[in-house]
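Engineer: Starting from these lines, generate the structure:
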Amino acid sequence: MLGQKKIMILGAGILQLPALLKAKDMGLNTIAIDINPEAPGFDIADQRILLSTTDVENVLMMANKVKPDAVITLASDMPIRTVAAIGEKLGLRTISCDTAIVCTDKGKMREKLREFNIPIPEFYVISDLEELIEVSKKFEDNFIVKPADNSGSRGIFLVEDTKNLSNAFVHAKCHSRSGEVIVEEFMRGPEVSVESLTIDGETTIIAITDKLTSGSPHFIEMGHTIPSRVPFNIQSQIKELTKSAITALGINTGPSHTEIIITSQGPKIVEIGARLGGDNITTHLVPLATGVNMVEYTISLALSKEVKLPEFDQKAAAIRYIESKNGILKSVKSLKDFNKVDGVKEVKITKKEGEKISNITNSGERIGYVITQADTPEEATELCQRALKSIQLDILNID
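Structural biologist: Sure thing, here's the model as predicted:
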């Protein structure tokens, strides 16, 4: 179509589908980039480019050829550097390359936040086991070891006994692209995420999400609920902390996803992504609970359109992931067709029958989920639990 605006979307996997679908719904010509030729987004994109989203040089070369009017990624961290590089080269509305680097390197992120006196855990950046052994002596309590530049709970290890230092280091190191590892204070307390949108340097908090994890040692996210049930006075602290951190990191445009733990000393930043939150939070839960389509507003911002947020709805939404174990997934049965139950918005199995599944050690190993909407977070959560109980997994044990 003559004059049709083009948007380049880095990633064509399942997490990027909402961006591709919304962009097409907005009448845009979609250019999807992914290294996986089987990426589902390629089926709906107008143009498909087979490249790694972190291959800055070659993606930038392609962007220079196709001249997109906007570039975004949704729920992945490392493509943010590529987005910023394209934005700076073509004069598009993105964060800067400097901000992208800080937001995708946990060590640099913590250093910048510390510079602005933002509450963060005690931390150290190391690259070998000997350094870890020395740093471990500085902690009187348990501590976390994790890669400096990965996401989705990959490589996280809680050290409760220093006899496990070698295992912790290997687990984190093998998930680190740079080879650097973060060693940080183990923060105890409820964990939340904060979904925000920054427009011309002004940040609006869209939602605070309560998080459920698998606990020690890997802390895989197994559920989220909006709105948060944290006391309102703590929520006020969380909002102010989030806005201060976003400003400190230089995020002056677009979405951000901030993870916070409410410790006995008050809320502390875990990390911030200069992107929309994953786990269906911003693509599904936020619009169900607040009526705000963050994907649409993110695209509009990237196109340099004027954006005015609407009044927020006062509903609730929740997601719960299905537990699994080692084996072969033979079949999935449901005692009740919960897809037709009022309030259940989606029941999805992300693994195929005959596929090998495992005990969950990172978010990519989860096998499915249930999403619900209700008037209160308690009702949304209870509906999720009922739906989960109806799902029967036939797993062939291969231990």
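Engineer: only C-alpha atoms for contact and neighbour calcs from this point on.
Structural biologist: Will do.
Engineer: What are the boundaries of the helices in the stretch 1-150 of the chain?
Structural biologist: In the stretch 1-150 of the chain, helices defined by DSSP state H, counting those that start in this stretch lie at 17-25, 56-66, 79-90, 97-103, 106-115, 129-136, listed in chain order.
Engineer: which helices and strands sit right next to the longest one?
Structural biologist: Taking 3 or more Cα pairs under 8 Å, 6 or more residues apart in numbering; DSSP states H and E as the contact definition, the neighbouring helices and strands of helix 79-90 are helix 56-66, strand 70-72, helix 97-103.
Engineer: and it, which residues are buried?
Structural biologist: Neighbour counts over helix 79-90 (16 or more other Cα atoms under 10 Å) mark Pro79, Ile80, Arg81, Thr82, Val83, Ala84, Ala85, Ile86, Gly87, Leu90 as buried.
Engineer: now swap in the second one and tell me
Structural biologist: By neighbour count, with 16+ other Cα under 10 Å as the criterion, the buried positions of helix 56-66 are Val56, Val59, Leu60, Ala63.
Engineer: which helices and strands sit right next to it?
Structural biologist: Counting by 3+ Cα pairs under 8 Å, 6+ apart, helix 56-66 packs on helix 79-90.
Engineer: and Glu185, how many neighbours does it have?
Structural biologist: Neighbourhood size, Glu185 [other Cα atoms under 10 Å]: 19.
Engineer: before we go on, could you also do this sequence so I can check it against the first one:
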Amino acid sequence: MRKKLLHILGAGPWQLPTVRLAKSLGHRVLVSDLYPNRPAYALADFHEVVDITDLESTLAVATRYRIDGILCDTTDIGVATAAYVAEQLGLPGMGHETALNFTDKGRMRQLTDRGGLVVPRYRLVDSAGGLKDAAAEVSYPLIVKPVDNQSGRGVSRLADGTNLEAAYQAARGFSRSGTVLIESCVEGSEIIVDGFVVKGHPQILGVARKIPYPDTVTVSSRIHYPGGPPGSDFDRIASAACRTVTALGLLNGVFHAEFIIHGDEVVPIDIAARGGGVMIYSHVIPYISGVNANREMIQLAAGESIAIKPQPIPRAANIEFIRLPPGRISEIIGIEAAAAVPGIAAIHFNLGIGEQVGALEHKDRRPGYVVALADTASEVIDIALRAKSLISVRMDDAKNHFGIA
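Structural biologist: As a prediction, the model looks like this:
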């Protein structure tokens, strides 16, 4: 029997688990990526260098290889492309219009607003001419962000109009469409909801609290999945998540959503039709829920049946982020000792020796993180902090090592 050929968009480090898993399930794999040297090329059966945001070029590659399925489950930038190619070739997919609902924050706001959810006050701006009027209608404090990017790139929080023009230009610089979203700040507790939709029925796989840095409130210092029996606010969180994915039209597939609990309201902030980053998708969700969402997405793309049955009482997980002062990294010490701490699932540095640490402007500027897994909330935080305390970094020609923050 001919093995199915799956086309995976992206060939970087975050796609490696998907490529490995697809091959272990007996599939052949084609990967495509914009860059000529990517780690997944060596694992895949075939690879092509092509921009995964380019719909027609990706379709041409997929057609030439006669693929049996396509997926982009680890990065926003290829979600719409995968949906477009699947639609054109009659393969399983969410549909191109649905993919746009999840990758364009302007559409996202409009659809959740129409769906009856509580959303921030918002305006869409595509030129500097209407900037001040839009900000006045929304009122300060407010958030300025690109409608079609990820990881907090180009996002600013403004208390007043002093830096409005600069914030707009920063957001526009990261917006592929050139459109910028201006929305009111919603105060409250930030949460993440991970789940999976099967035939229009969403199931919750995990709920986490986000703890922001005090001086950079748009960037988290910790993502904590407490585990244990659902809390008193679980039902309204689950309801808001289900209503959000329904409003955006997702019938099958994984989702990763961010909300703010503001009093009695659960306000949707952002939602992606892909797995969560920083190993949430590959390590955390399978452990806490008992559901390997990565495996289910591969089976979905291959046209196979799936079954999502999370365990009734979730386990705990904690992602502790690493922060360093600006400068060049000259030495990293203690990773092996930290990784040996029982309960540590992974330690990852985005930057290596000789690379520069910049200002913490968005999520991708965090130097790295520690992932811990355990049965209880207190235990998992202790494990993460113990491992983190064993790591130190020397910057430039500093005489002393910096313990990581």
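Engineer: circling back to that earlier point, make a markdown table out of the helices of the stretch 1-150 of the first structure and add distance to Val341 of the first structure.
Structural biologist: Output for the helices of the stretch 1-150 of the first structure, formatted as a markdown table (distance: least, Cα to Cα, whole Å):
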| stretch | distance to Val341 of the first structure |
| --- | --- |
| helix 17-25 | 24 |
| helix 56-66 | 44 |
| helix 79-90 | 38 |
| helix 97-103 | 40 |
| helix 106-115 | 42 |
| helix 129-136 | 51 |
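Engineer: which stretch among these comes nearest Asn150 of the first structure?
Structural biologist: Each of the helices of the stretch 1-150 of the first structure was scored for nearness to Asn150 of the first structure using Cα to Cα, and the closest is helix 106-115 (8.7 Å).
Engineer: about what we covered before: and of the helices of the stretch 1-150 of the first structure, who's closest to Thr298 of the first structure?
Structural biologist: helix 17-25 (9.1 Å).
Engineer: closest to Leu396 of the first structure out of the helices of the stretch 1-150 of the first structure?
Structural biologist: helix 17-25 (31.4 Å).
Engineer: list the buried ones in the closest one?
Structural biologist: Those buried within helix 17-25 of the first structure under the rule 16+ other Cα under 10 Å are Leu17, Pro18, Ala19, Leu20, Leu21, Ala23, Lys24.
Engineer: same thing with stretch 26-43 of the first structure?
Structural biologist: Quick answer for stretch 26-43 of the first structure (16+ other Cα under 10 Å): Leu28, Asn29, Thr30, Ile31, Ala32, Ile33, Asp34, Ile35, Ala39, Pro40, Gly41, Phe42.
Engineer: what's that stretch in contact with?
Structural biologist: For stretch 26-43 of the first structure, the external contacting residues (Cα atoms under 8 Å, 6 or more residues apart in numbering) are 4-14, 16-17, 20, 23-24, 45-53.
Engineer: Among these, name the buried ones.
Structural biologist: The buried subset of the contacts of stretch 26-43 of the first structure - by 16+ other Cα under 10 Å - is 5-13, 16-17, 20, 23-24, 45, 48-53.
Engineer: which two in the buried residues of helix 79-90 of the first structure are spaced the farthest apart?
Structural biologist: Pro79 and Leu90 (16.5 Å).
Engineer: Let me have the buried residues of helix 79-90 of the first structure in JSON lines, extended by distance to Ser216 of the first structure.
Structural biologist: Formatted as JSON lines, the buried residues of helix 79-90 of the first structure follow (distance: Cα to Cα, whole Å):
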{"residue": "Pro79", "distance to Ser216 of the first structure": "29"}
{"residue": "Ile80", "distance to Ser216 of the first structure": "29"}
{"residue": "Arg81", "distance to Ser216 of the first structure": "31"}
{"residue": "Thr82", "distance to Ser216 of the first structure": "33"}
{"residue": "Val83", "distance to Ser216 of the first structure": "34"}
{"residue": "Ala84", "distance to Ser216 of the first structure": "35"}
{"residue": "Ala85", "distance to Ser216 of the first structure": "37"}
{"residue": "Ile86", "distance to Ser216 of the first structure": "39"}
{"residue": "Gly87", "distance to Ser216 of the first structure": "39"}
{"residue": "Leu90", "distance to Ser216 of the first structure": "45"}
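Engineer: which among these gets closest to Leu301 of the first structure?
Structural biologist: Gly87 (12.6 Å).
Engineer: right, and that closest one touches Arg93 too?
Structural biologist: Yes: if you go by Cα atoms under 8 Å, Gly87 of the first structure and Arg93 touch, sitting 6.1 Å apart.
Engineer: picking up where we left off before, just so I know, which of the helices and strands packed on helix 79-90 of the first structure lies nearest Lys345 of the first structure?
Structural biologist: Set against Lys345 of the first structure and scored by Cα to Cα, those come closest in strand 70-72, at 26.5 Å.
Engineer: so what does that closest one touch, helix or strand wise?
Structural biologist: Short answer (3+ Cα pairs under 8 Å, 6+ apart): strand 70-72 of the first structure packs on strand 6-10, helix 79-90, helix 294-302.
Engineer: Superpose on the second structure and give me the mean offset of the second one.
Structural biologist: Right, the one you point to is helix 79-90 of the first structure. With mean Cα distance after the TM-score superposition for the first structure, helix 79-90 of the first structure departs from the second structure by a mean of 1.0 Å once superposed.
Engineer: neighbouring contacts of that helix?
Structural biologist: By Cα under 8 Å, 6+ apart, the residues outside helix 79-90 of the first structure that reach it are 10, 53-56, 59-60, 63-64, 67, 71-73, 92-97, 100-101, 104, 274-275.
Engineer: try 6 Å
Structural biologist: By Cα atoms under 6 Å, 6 or more residues apart in numbering, the surrounding residues in contact with helix 79-90 of the first structure are Thr53, Thr54, Val56, Leu60, Thr94, Ile95, Ser96, Cys97, Ala100.
Engineer: longest helix of the second structure?
Structural biologist: helix 234-248 (DSSP state H).
Engineer: Same question for that helix: list its buried residues.
Structural biologist: Ile237, Ala238, Ala240, Ala241, Cys242, Arg243, Thr244, Val245, Thr246, Ala247, Leu248.
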